[in-house]
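Undergrad: Prediction below, plus the sequence it came from.
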Amino acid sequence: MTQHSVPGEQRPANEGRKAAARNRAALVAAARDVYSEYGLDAPLSAIARRAGVGQGVLYRHFPDREAVASAVLEENVRQIEEAAAAEDADLPRILGVLTWHLTESAAFIGLLHADEADGPSSVPPYAQALSERVERALRAHLPDGHRLAAADDDLMIAVAMVSGAVTGPTREQRERRARAAWRLLGAEVGPVRPFAR
């Protein structure tokens, strides 16, 4: 069948890479939401539906479940690093961004609970690398003498403790519990929100 153009009709532009980048960003945002609501075992089809794309698009970007979770984690860590690199960065603001990710992302909580107690092979290398990046971003703004700097691992133990406290069926409940945990640890938390570029 031959298609003829109709006078005045414009063909939609092929957005190529722009559409691919937009679809990937939508999939990462959708995965964060779906994981927050249903946990890491949520069906990938739910993520594709939430992003408004077909499963084929999801699989073009992410070959498997681990790749999707890894992309969410990478985005979370990138935002924390950007918050730490901002001109007005300070520990409370960075903790606010970190806390937002803790309340929004089940995958992120799992990363921060990664523990080498069961042996180094129990922690996936990408998770260990992301956890170290979070620690560097926070440590760069930790004031001298801060109680979270008393020992080398105190900072990440505190983060793991707060992430363990982030429970509850609503985001508001999770945020309230996270703020309470930081308060008990003597850490001030700024506005709980994602980092805005």
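TA: Looks like it arrived, so ask away. Everything numeric here is computed off the predicted structure, so don't read it as measured data.

Undergrad: all contacts plus neighbour counts: C-alpha atoms, from now on.
TA: OK.

Undergrad: Tell me, how many residues neighbour residue 103?
TA: Counted with other C-alpha atoms under 10 Å, residues neighbouring residue 103 total 27.

Undergrad: Use this one as the comparison:
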Amino acid sequence: MLGAARKHFATDGFAASLTAIARQAGVGQGSLYRHFPDRISLAVAVFDDNVAQLEAFAARPEASLRDVLELLTEQTVASVAFIDMLRASDDDSRLRAILDRVTDALDRKLGGARRDGDVHDSVTAGHLLLAIEMVAALVAKAPAPSRRDLADRAWAMLRPSIFR
């Protein structure tokens, strides 16, 4: 079920059809809802891996803030639903918990980048999340093959407002 959900979220975003997910997984909707009572439960299960990967990567001393933003961009290009889910975090405590984990990972790297003089002093984790959301909104409308190039071009415009 998670594999089918990951695929549909990647192509259709956070609003992917749960019926289509169940069908692809080869189960009935009742079975899907027994395991995941709502869309958010399913999304949290699917994207918890993304957040765990981000946290582990951000914890590595050699990983820079740029590296962490690159990983988030890769995750966004692979599935725009990941950022859609973070944007919906005001509505649900489970999503807020995911957003808090992402924000904490960014904050840790931002502190080091600020100490090293790599970023403008005014940049916050909120600014970084906004930049990621902007890139995600752009790539969400693009065909999958052109998403990476579009994300790279958007970051080329955004980086000067973040990094020195």
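TA: Right, received. Where do you want to start? Quantities reported herein were computed from a predicted structural model and do not represent experimental measurements.

Undergrad: isn't there a helix covering residue 121 of structure 2?
TA: No: per DSSP: H, G, I helix; E, B strand; the rest coil, residue 121 of structure 2 lies outside any helix segment and is coil.

Undergrad: For it, which residues are in contact?
TA: Residue 121 of structure 2 makes contact with residue 114 under the criterion C-alpha atoms under 8 Å, 6 or more residues apart in numbering.

Undergrad: What is the equivalent residue in structure 2 for residue 150 of structure 1?
TA: Correspondence of residue 150 of structure 1 to structure 2, assessed by TM-score structural alignment: residue 122.

Undergrad: Residue 110 of structure 2 versus its match, what's the distance?
TA: 11 Å (C-alpha to C-alpha, to the nearest Å).

Undergrad: quick one: which of those two has more around it?
TA: Comparing residue 122 of structure 2 with residue 110 by other C-alpha under 10 Å, the one with more neighbours is residue 110, at 23 against 9.

Undergrad: Quick check: nearest residue in space to that one, chain neighbours excluded?
TA: residue 65 (6.2 Å; C-alpha to C-alpha, 6 or more residues apart in numbering).

Undergrad: what about residue 185 of structure 1, distance to residue 172 of structure 1?
TA: 20 Å.

Undergrad: of the two, who's got more company?
TA: residue 185 (15 against 11).

Undergrad: got a list of what the more buried one touches?
TA: Here residue 185 of structure 1 is in contact with residue 158 (criterion: C-alpha under 8 Å, 6+ apart).

Undergrad: what does it align to in structure 2?
TA: For residue 185 of structure 1, the residue aligned by TM-score structural alignment is residue 158.

Undergrad: One more: residue 170 of structure 1?
TA: By TM-score structural alignment, residue 170 of structure 1 lines up with residue 143.

Undergrad: ditto for residue 124 of structure 1
TA: Aligned partner of residue 124 of structure 1 by TM-score structural alignment: residue 92.

Undergrad: How many residues are close by residue 177 of structure 1?
TA: Residue 177 of structure 1, neighbours per other C-alpha under 10 Å, totals 20.
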